[in-house]
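**Q** Here is my input, please return the structure:
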Amino acid sequence: MWSKLLNPRRVYGRQYPVCSERSPFAADVDRIIFSSSFRRLSRKSQVHPLAMNDHLHSRMSHSLEVSCVGRSLGTGVGTFLAGRGELPKDIHPVNVGEIVQAACLAHDIGNPPFGHAGEEAIRGWFLDSENAKYLEMLDPSVRTDFTCFDGNAQGFRVITRLEMGGVDTGGLNLTYPVIASMVKYPITSYRADVARKGKSRKYSYHVSEKNIFLEIFDVLGLMKTQKHIRRHPLSYLVEAADDICYSVIDLEDACEIRLVTCDEVLDVYRNILSDDKIENVNKQPSVRRKVGYIRALVINALVNSVKEAFARYYDAVICGDVDDIISMCNYDALKCVDDAKALARGKVYSEHRKTVLEVGAYSVYSTLLNVFIPAAYYSVVNDKKLIMYKYSKALEILGDSLHANDKYETRSDELYSAYIGVIDYVSGMTDSYATFVAQQFSGAGTGPWQA
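**A** Coordinates of the predicted model:
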């Protein structure tokens, strides 16, 4: 089973043996870190948009920290699998850690500017009745890629198609286990919309990447039918690493900008810290040192708890019969994560400046999409009268993103591709650049863009 699950096959290109000096999974780590999409995460929000405090986390620093936690989880689980005699002979526990590390590095690589607010803004624009005409030509099964837009699916597209030159180059050409370990919701947007109406409609790949997705999950032995696809077991570790980090790091950032106190942070984690460790926390000379010390202790405790839960519920994890690993941890670990999230919801995510900037994000996206989507639409339907000068200039800005020279079977396919190209362009922007372009489009620009 694990011989299939850890098959180092790639979508395109040369296959590297696992026993080489540098494993294919370690190569994946490097490919992600050196990619332009990963580099742009340094200017995308984690929690606090356009923050001036350099101590706060960006999407990049968050992803790097998640990858460190993920590597520890993966190596620990790899050791557990080796003890059971289930690892293939050419796979070592450290290689399992590299797979999880790489997947963690890429887990947010498709996030648009302003994070979850950006996702909501894109969905909201396409759901607005005034913009309904732009979706009329599309089949309902693909409309939901826009009305339910999700950064997870965009990330899958980035790593499998967009990076390294274009949509037909294989993206970063990562190994199948790394790609599959990123996938938390192995369904289409249409199925997610139908199955979870009124709830979270998360999904992990666009229709444009359906064939790549099915190929990967079939080769890894995770696809019974196209409607019955299991998550890769290591994806639970990627999810857990993300949960651990944001439940701890979001409070560290909040303490840095004085939204919560150090005592409030300590109270949240008190039940998983021994008295002597709490005493050591209180001995630290500054608030920043105290919170950093708490972070290290808590992450270590949660990592150990997740590894124990994976081993305890191993059979259920392999079968895909669990929702997540954190919920299966011991009571103290679960309570600590739940309490941390509750404190963040109450005092961090609703903070006034953050809320104001997120409202502003809707205006940014509205300004961008009000120009780019009509430009794409009129270029496809070829209505020369309606391709105003503004839209023709917008098409020049989009450039190759619309893939104008591709061959399509139907006008609907061409329109879908054009819209996806717009989303590629807009979601790839950083927070500050998206704001700058929107200002220029609205005539409120304040000067030349500073790199």
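
**Q** switch to C-alpha atoms for all contacts and neighbour counts from now on
**A** OK.

**Q** Return the residues in contact with residue 229.
**A** 186-187, 217, 222-223 (CA atoms under 8 Å, 6 or more residues apart in numbering).

**Q** Residue 221 touches residue 6, doesn't it?
**A** No - Residue 221 lies out of contact with residue 6 (CA atoms under 8 Å); the separation is 10.3 Å.

**Q** higher neighbour count, these two?
**A** residue 6 (23 against 16; other CA atoms under 10 Å).

**Q** For that one, which non-adjacent residue is closest in space?
**A** Residue nearest to residue 6 in three dimensions, not counting chain neighbours: residue 177, with 5.6 Å by CA to CA, 6 or more residues apart in numbering.

**Q** Another for comparison:
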Amino acid sequence: METPAAQPVSPESAPDSDPRQRRLVPESLTASQQIERSPEFRADLERIRFSPYYSRLTAVTQVISQTGAGLAIHNRLTHSLKVAAVARSIAVSLQADTSSAGQTIESLGGCHPAVVQAAAAAHDLGHPPFGHLGEQTLDRLARQHLGLAEGFEGNAQSFRILTRLDEFDRDGAGLNLTAAVRAAVLKYPWLRQEGQGRDGGAETPRGLAPSPDGAGARKFSVYSLDLPAMQDARGAYPRIAEHQQTVECSVMDIADDIAYSLHDLDDFYRAGLLNQAAISAEFRAWQRGRRKLAALDSAELVLGGRIPGYALELLWRRLQRKDSWIASADAFQEAVDRVFTEVVDGLLQSPFDGSRDAERALATFTARWIDHLQTSVVVHASPPPRSGHVSLNQAAWHEVSVLKFLHERFILDRPDLTVYQRGQARLLERLIRGFAAWLDDPADARRAPRRLLDLVDLALEDYLRLARTAPELLDTRNESALRHRARGRGIIDYVASLTDAQATSLDQLLAGTSERLWDAGQGL
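**A** The predicted structure is shown next:
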């Protein structure tokens, strides 16, 4: 992994001849400057790394907080660093490929290692306090309390930060990144409303399936306010289909899956949260009773979800239903057998005790799996709707699915974690309601945090511009209604930018219970 320079790089923009290097506010370079400067993509990587939104990720929960489980637990920053390392390794390999696969990649726009590093560094910038729980809570509050039909989505928030909220050197251009990097963070290149009416089947792109509450796409990478920035970035890739990721984006997406599946496993093993006996019972029951389980009705499996073997069978049926383009019964069985042998009957046999031997065993295990997975990629000239131009091969795809199953089934469903998360959800709700009431108070609104007021003004500017340029994306052009929405979007932009600790401190301040007024209020 490359290390950043002492100060952020600040080059002028590259010439317009390369659409991938186009910035929002282009400038020209002399021929000598073009030769002397490193690629523009490197400059983008440094701009992201020096962003305060990037720095805050060190204090944002990945799955479980460091305060509750120790500093060895990953946060959003350490996760992003490791995603970037995996993504770069894959990109270097693909860039050096001279076979037909390499030619396909080149024809689709290329795969520059610095672009995938920058996209990996930026992919979680929009994640709010308290991990995925915070994302779900802010989405619900944005739609139900603030009147924002598009709600909140971490990927869309990341793109909004890069192209609008954060600033480098020019007003209104965000970090003014190249088109390549802006396009590479668009894992779900569509608006939320594009998910309405979809059936969620094998022909629906991953993430474009409707959310359970029918509010539109389950995942999306851009709010209507930021659609022009997405269109500008995607315009540099005429050969990439409408709902398809760029090559560099698909590499970043794969790296995210690999890091998530292994580094979260690392965390939970260190924290002693993975019950080897319970996991072993699940895997052994499925291996021994596959035929019997296959004959059960899906409703019966759901009702008996705590019975060993049932959850793995449900996983297989979900993969088969949604990803028939790659799902294979034989490959799934082989993946279950491999994870059982190497993880359940291997790594988890000896509880993590903090010894040097335990550290060495865990490091060796993780390195071996990462090396295996990041070298298990294939290139598709015309990928299925639920895949990218670069994807994991069939065996590795099933292995990652089973690795993810471990913490989805044995960590995320834990009642003790749920109790903690419900408390965090209530904290975020108090913040949203508290700031909304504050801004609605004509006698005191002017004393709200300056950053919050700036974000509301910025959102209003965006809504008014949208009303002029693309009114079809709005259901009203009434200025009063747009001001109300701007207030909501500004509040969401503000709360989503907090760290876990800042959110907790602000909650105490708004409740009048904090005894450390000035310390708790830093950053307002």
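
**Q** re the thing from before, in the contacts of residue 229 of the first structure, find the pair that's most separated.
**A** 187 and 222 (12.7 Å; CA to CA).

**Q** The residue nearest to residue 6 of the first structure reaches residue 99, doesn't it?
**A** Yes - using CA under 8 Å, residue 177 of the first structure makes contact with residue 99 at a distance of 6.8 Å.

**Q** neighbour count winner among the two?
**A** residue 99 (33 against 29).

**Q** Residue in the second structure paired with that one?
**A** By TM-score structural alignment, residue 99 of the first structure lines up with residue 115 in the second structure.

**Q** Assign a three-state SS to its match, would you?
**A** What DSSP: H, G, I helix; E, B strand; the rest coil gives for residue 115 of the second structure is helix.

**Q** how much space is there between it and residue 157 of the second structure?
**A** Here residue 115 of the second structure is placed at a distance of 19 Å from residue 157 of the second structure (CA to CA, to the nearest Å).

**Q** With residue 111 of the second structure instead?
**A** From residue 111 of the second structure over to residue 157 of the second structure the distance is 24 Å, taken as CA to CA.

**Q** try residue 386 of the second structure
**A** 23 Å.

**Q** More neighbours: which of these two?
**A** Per other CA under 10 Å, whichever of residue 386 of the second structure and residue 157 has more neighbours is residue 157, with 28 against 20.

**Q** any idea what the more buried one aligns with in the first structure?
**A** Using TM-score structural alignment, residue 157 of the second structure sits opposite residue 154 in the first structure.

**Q** which ones are touching the residue nearest in space to the middle of the second structure?
**A** The centre of the second structure sits closest to residue 124, judged by CA atoms, centre = their mean, with a distance of 4.8 Å. Applying CA under 8 Å, 6+ apart to residue 124 of the second structure gives the contacts 76, 80, 154-155, 158.

**Q** centre of the chain versus stretch 237-244 of the first structure, how much separation?
**A** 12 Å (CA atoms, centre = their mean, to the nearest Å).

**Q** Which part of the second structure matches that stretch?
**A** Taken onto the second structure by TM-score structural alignment, stretch 237-244 of the first structure occupies residues 251-258 there.
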